[in-house]
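[1] no sequence on this one, just coordinates:
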């Protein structure tokens, strides 16, 4: 990119929408990661979603020294409604979303805008990858390294590339086309995967770019929405089924893969909670797609339970190894250019990725032919 391109890009305003509910423990770090962005033309909209702690005073403290910050106070209606409030209040042509407990690398906005802005309007969004961080901001592990670009609808339905609500930037034209986030999930008591629903609806109508770097610090802690594992499982399953119902043209193979992928996630959550009734339902769905995969999951579950039982019965004969202390680094110390690793699994294989890529390409070709005929 030339100096002239960089100069032109630096003046493009990007709205940053931050929904915050009782976020006092992490909000200051989150806001500082926005203020420290190398791209300075920002419109920072914080939506206080009916907080009862010191969230509002933290917002006022930052707003007092940064005129880019605007604070909106609303009654508690959930993260989707809060994001929609921020979207409606913003004016910029690009919108980036950040949860109140997550972090951005200082170059996040600059890299995302540089990737999306030069592309045609048919490209509606761009996403980045993430590292998992703990309460203190230390990176515990990297997120998946898998990504795709262009027409990614079928691949994203199965692989769920983004993985959190803080790694997406969109053009405002996306909102004009699909509307905002769906707040009905929260009203049904199954909020948690509204970001995935929004990404899928975006992918139905637009191409999506990727910046395959770990530019987001996705914080895992006991108070986060994702900590409610049962609700997250139900939310993902509901998002999946709504998407399938909305798109009857999805090939049967993709539908089966999407359901298997969602139920794999749900099974892991239900099994961790020892909710064996719901876990069995998800395992049945997995078996419908792949009996071998379901058998493998069941075998691993039985084996892990047997090991735990043996350790309890024979603690001296089968000592538990102490976990070695890892040299964890803070998120801001991580080099974003170091490639992430992992993401493949017994289900999410390279062969499956390749086949879904071909289906996405064939759908893109069909759309292009239809457009030419029209």
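    Yep, that arrived. None of the values given here were measured: they were computed from a predicted structure.

[2] drop to CA atoms for contacts and neighbour counts, all remaining ones
    OK.

[3] Give me the contact list for stretch 155-172.
    With Cα atoms under 8 Å, 6 or more residues apart in numbering as the test, stretch 155-172 has contacts from 92-99, 102, 112, 124-130, 144, 146-148, 195-196, 200, 215-216, 218, 240, 254, 257-258, 261-262, 348, 353, 356-357, 360.

[4] Go again with 6 Å.
    Residues from elsewhere that reach stretch 155-172, judged by Cα atoms under 6 Å, 6 or more residues apart in numbering: 93-99, 124-128, 147, 195, 258, 261, 356.

[5] When you filter the residues you listed down to buried only, what's left?
    Neighbour-count burial (16 or more other Cα atoms under 10 Å) applied to these gives 94-99, 124-128, 147, 195, 258, 261, 356.

[6] So which of those residues sit within strands?
    With DSSP state E as the criterion, strands contain 94-97, 124-128 from among the buried ones among the contacts of stretch 155-172.

[7] contacting residues around residue 147?
    residue 161.

[8] Look at stretch 262-282 and report the distance between its end residues.
    One end of stretch 262-282 sits 9 Å from the other (Cα to Cα, to the nearest Å).

[9] How far does it sit from its chain's centre?
    Stretch 262-282 sits 21 Å away from the centroid of its parent chain (Cα atoms, centre = their mean, to the nearest Å).

[10] Show me the helices in the stretch 101-250 of the chain, by range?
    108-116, 153-159, 172-178, 184-187, 194-205, 229-246 (DSSP state H, counting those that start in this stretch).

[11] Tell me which residues of the fourth one come out buried.
    Judged by neighbour count (16+ other Cα under 10 Å), helix 184-187 contains these buried residues: 185-186.

[12] which other residues reach it?
    If you take Cα under 6 Å, 6+ apart as the criterion, helix 184-187 is touched by residue 191.

[13] returning to that earlier point: possible to save the ones in strands among the buried ones among the contacts of stretch 155-172 as JSON lines with distance to residue 225?
    Below are these laid out as JSON lines (distance: Cα to Cα, whole Å):
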{"residue": "94", "distance to residue 225": "26"}
{"residue": "95", "distance to residue 225": "22"}
{"residue": "96", "distance to residue 225": "20"}
{"residue": "97", "distance to residue 225": "16"}
{"residue": "124", "distance to residue 225": "27"}
{"residue": "125", "distance to residue 225": "24"}
{"residue": "126", "distance to residue 225": "24"}
{"residue": "127", "distance to residue 225": "21"}
{"residue": "128", "distance to residue 225": "21"}
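
[14] Of all pairs in the residues you listed, which one is the farthest apart?
    Pairwise distances across these (Cα to Cα) peak at 15.3 Å, for the pair 94 and 128.

[15] Below is structure B, check it against A:
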């Protein structure tokens, strides 16, 4: 049976962190480890954590100097001994059945490396947010991510991956710790894709993402911040790509990557058709490859829908 380590990172979230920890401890599928990394908080969080959880053998407390979110992830994952690492922000929480949902998938699908879920926003904003309306096996996503920066993931609290992949994605140059003091979930999402993880989107309805202050970033981006975020992400993707020798020649394998998706959505088919058209070489041949990708997504749906016989 798959074992789980939960890594909770916190910075000046004394008022919230206890709720996050308690939601991890209350899981019906009990985690092997709950690792809480306090990233140099100045609001009394370390003392609060020691008082409340210092004698709890289920909780490992790591309180140190402020290094930013990437460093906090690295410190937490270094302590993980379980099969799968799940990440949880200190201001979010899970329903008690979250790890049970993940465990059922990880147990049954040993080839799946990375699972992310939908989220229910609460606090200053209330709505559902997810990658798709239904769970979906996304197969491999390296080419799509490298060429088009497609983000196959979710914010931190809805991310999980096998421990080997967590360690691989966080093997980054020390100087990047300053670049990714915030939004280091990009390292987990982009890194796992480019390095070749098999990804799965699992709709659980069990992750609650708290919107407060300035953390509802998607509605507050300016043109400058959008540019800087994309620029930093492009540079990050290139670091992962160089580490495995990935470059634009990967476009030769677009169709093969698309075939790793058992039931691709029409959106995904169009996405890969676009990639097929980017390949160097014959324009006509590229159009034919794009058309074959689109047809491979249309054909199963036509077959499932069937046709009514004409009785006139």
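    Happy to help now that I have it. Here the structure is a predicted model, which means the values were calculated and not measured.

[16] other SSEs contacting the helix or strand where residue 38 of structure 2 lies?
    Element membership for residue 38 of structure 2 (DSSP states H and E) is strand 33-39. Counting contacts by 3 or more Cα pairs under 6 Å, 6 or more residues apart in numbering; DSSP states H and E, strand 33-39 of structure 2 packs against strand 4-10, strand 59-64.

[17] After the last one, which helix or strand is next? Please name it.
    Following the chain from strand 59-64 of structure 2 toward its C-terminal end, the next helix or strand by DSSP H and E is helix 69-78.

[18] how far apart are that following helix and its match in structure 1?
    Following the fit onto structure 1, the mean deviation recorded for helix 69-78 of structure 2 is 0.7 Å by mean Cα distance after the TM-score superposition for structure 1.

[19] For that helix, grab the matching residue range in structure 1.
    Under TM-score structural alignment, helix 69-78 of structure 2 corresponds to residues 79-88 of structure 1.

[20] in the matching stretch, what's buried?
    Across stretch 79-88 of structure 1, burial judged by 16+ other Cα under 10 Å covers 79-87.

[21] residues making contact with stretch 199-210 of structure 2?
    Identification of contacts with stretch 199-210 of structure 2 by Cα under 6 Å, 6+ apart yields 92-95, 98, 114-123, 135-139.

[22] Where in structure 1 does it fall?
    Residue span in structure 1 matched to stretch 199-210 of structure 2, by TM-score structural alignment: 208-219.

[23] distance from that stretch to structure 2 after superposition?
    Average distance, stretch 208-219 of structure 1 versus aligned residues of structure 2 after superposition (mean Cα distance after the TM-score superposition for structure 1): 1.8 Å.

[24] Check the offset of that stretch from the chain's centre.
    Distance, stretch centre to chain centre, for stretch 208-219 of structure 1: 9 Å (Cα atoms, centre = their mean).

[25] now the equivalent of residue 97 of structure 1 over in structure 2: how far from residue 287 of structure 2?
    For residue 97 of structure 1, the aligned position in structure 2 is residue 87, judged by TM-score structural alignment. Distance of residue 87 of structure 2 to residue 287 of structure 2, given as Cα to Cα: 41 Å.

[26] go on, residue 77 of structure 2?
    Noted for residue 77 of structure 2: a distance of 44 Å to residue 287 of structure 2, by Cα to Cα.

[27] before we move on, what about residue 205 of structure 2?
    Residue 205 of structure 2 sits at a distance of 39 Å from residue 287 of structure 2 (criterion: Cα to Cα).

[28] same deal with residue 110 of structure 2?
    Distance, residue 110 of structure 2 to residue 287 of structure 2, by Cα to Cα: 36 Å.

[29] okay, those two: which has more neighbours?
    Neighbours were counted for residue 110 of structure 2 and for residue 287 using other Cα atoms under 10 Å; residue 287 has more, 17 against 10.

[30] Off-centre distance for the strand or helix carrying that one?
    Per DSSP H and E: residue 287 of structure 2 is located in helix 283-305. Computed by Cα atoms, centre = their mean, the chain-centroid distance of helix 283-305 of structure 2 equals 28 Å.

[31] Same check on stretch 126-146 of structure 2?
    The chain centroid and the centroid of stretch 126-146 of structure 2 are separated by 9 Å under Cα atoms, centre = their mean.

[32] ends of that stretch, how far apart?
    33 Å.

[33] same thing with stretch 147-167 of structure 1?
    12 Å.

[34] What of stretch 113-124 of structure 1?
    12 Å.

[35] Which of the residues in that stretch are classified as buried?
    Neighbour-count burial for stretch 113-124 of structure 1 [16+ other Cα under 10 Å]: 113-117, 123-124.

[36] Stretch 268-288 of structure 1 too?
    Within stretch 268-288 of structure 1, the residues that qualify as buried by neighbour count (16+ other Cα under 10 Å) are 268-271, 278-279, 282-287.

[37] how about residue 129 of structure 2, what's its match in structure 1?
    Taking TM-score structural alignment, the alignment pairs residue 129 of structure 2 with residue 143 from structure 1.

[38] hang on, its match packs against residue 131?
    Yes: applying Cα atoms under 6 Å, one finds residue 143 of structure 1 in contact with residue 131, separated by 5.1 Å.

[39] spatially speaking, which residue is in the middle of structure 1?
    When Cα atoms, centre = their mean is applied to structure 1, the residue found nearest the centroid is residue 164 (2.0 Å).

[40] That one maps to what in structure 2?
    Using TM-score structural alignment, residue 164 of structure 1 pairs with residue 155 in structure 2.
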